[in-house]
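Colleague: Show me how the following folds:
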Amino acid sequence: MPEPFEPRTDPDVDLHVPTERGELIARPATILATIAAGGVLGALARAGLQHAFPHPPTGFGWATFSINTSGCLLIGALMAVLGHLDGGHRLARPFLGVGVLGGFTTFSAYAVDVQQALVAGAPGTALAYLAATVLGALVAVGLGDAVTAAALRRRVTR
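Modeller: Have a look, this model is predicted:
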């Protein structure tokens, strides 16, 4: 029988999670600096990819779509790894999850791409991009988590 689904909370921002609350309150500058450092790296990577692969306002935003779906795949894999390691290093999730991958993925560029496609007279492209990104992101995070968790379980049983 499958285990019941338990939604994961984000202890980096949820002060109701007791194990993380003390860290955030005791050393807020450390957590915030860690997130900021990761965010800079993620945002620079995203900006570089978007600059390298531009698209016209009426075109599908392949760079942003790829960034968002690959970022979701990586966050799913990261959560599986951190779960396997009982959370890992206390700064791993703030740096990699919230910082690097949070800075790498982008809802704002996605929203602007959709708006620009609508204004440019390409509602079909806007709708396809809107739906594909949401579905792709959901599938990617689930796939990243499931495949990584399965690989980690298989590795442990050897």
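Colleague: From now on I want contacts and neighbour counts done on CA atoms only, so please keep to that.
Modeller: OK.
Colleague: now the helices: where do they sit in the protein?
Modeller: Using DSSP state H, the helices of the chain run over 18-26, 28-52, 62-84, 92, 102-104, 107-119, 123-157.
Colleague: quick one: the shortest one to chain centroid distance?
Modeller: Counting by C-alpha atoms, centre = their mean, to the nearest Å, helix 92 is centred 14 Å from the centre of its parent chain.
Colleague: To compare with the earlier structure, here is another sequence to fold:
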Amino acid sequence: MSWLAVALGGAAGSLLRYAIGLGFPFAGHRFPWSTFAINVAGSFLIGLAWVLIVEKAAGWPEARLWVMTGFLGGFTTFSSFSLEALLLWQNGHASLALGYLLGSLLAGMMAIVLAVWLARQLWL
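Modeller: Okay, here's the model as predicted:
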């Protein structure tokens, strides 16, 4: 049942992300406004979900899997990243939270630069 909750939630989140991307104003602009808005909205929604599902309704694990792992995971992985950083910060690990934030951004950029370079070397 857990796998089904994640799969259905992920499908719904992915479809919503795609639909928003298609209809978002300023889509041709240099700055990726739709992705930015989706990531910020996903961060907001996972914050609400954390409180409402995990802190307030701790007895319903399928809701967490459907909403947080599935739906918001399909909608944006940035929401999970933001929540994890917040939890580190709130649990008294400010330097670890900052390291996680900066390290993730830098590592992500290095990974994509490496991937693009490798792909261009191997397949062009």
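Colleague: now the helices of structure 1 as TSV including mean neighbour count?
Modeller: Converted to TSV, the helices of structure 1 look like this (neighbours: other C-alpha atoms under 10 Å):
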stretch	mean neighbour count
helix 18-26	14
helix 28-52	17
helix 62-84	21
helix 92	17
helix 102-104	24
helix 107-119	17
helix 123-157	16
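Colleague: need the contact list for the residue most central in space within structure 2.
Modeller: Nearest to the mean C-alpha position of structure 2, by C-alpha atoms, centre = their mean, lies T77 at 1.8 Å. By C-alpha atoms under 8 Å, 6 or more residues apart in numbering, T77 of structure 2 lies in contact with N39.
Colleague: quick one: it and L118 of structure 2, what's the gap?
Modeller: As judged by C-alpha to C-alpha, to the nearest Å, T77 of structure 2 and L118 of structure 2 stand 24 Å apart.
Colleague: pretty sure V40 of structure 1 is touching V100, no?
Modeller: Yes. Counting by C-alpha atoms under 8 Å, V40 of structure 1 sits close enough to V100 to count as a contact (7.2 Å).
Colleague: what number of residues lie near A115 of structure 2?
Modeller: Using other C-alpha atoms under 10 Å, A115 of structure 2 has 12 other residues around it.
Colleague: and the nearest residue to Y129 of structure 1 once chain neighbours are set aside, how far is that from F53 of structure 1?
Modeller: The shortest distance from Y129 of structure 1 to any non-neighbouring residue, by C-alpha to C-alpha, 6 or more residues apart in numbering, is to F60 (6.3 Å). Noted for F60 of structure 1: a distance of 11 Å to F53 of structure 1, by C-alpha to C-alpha.
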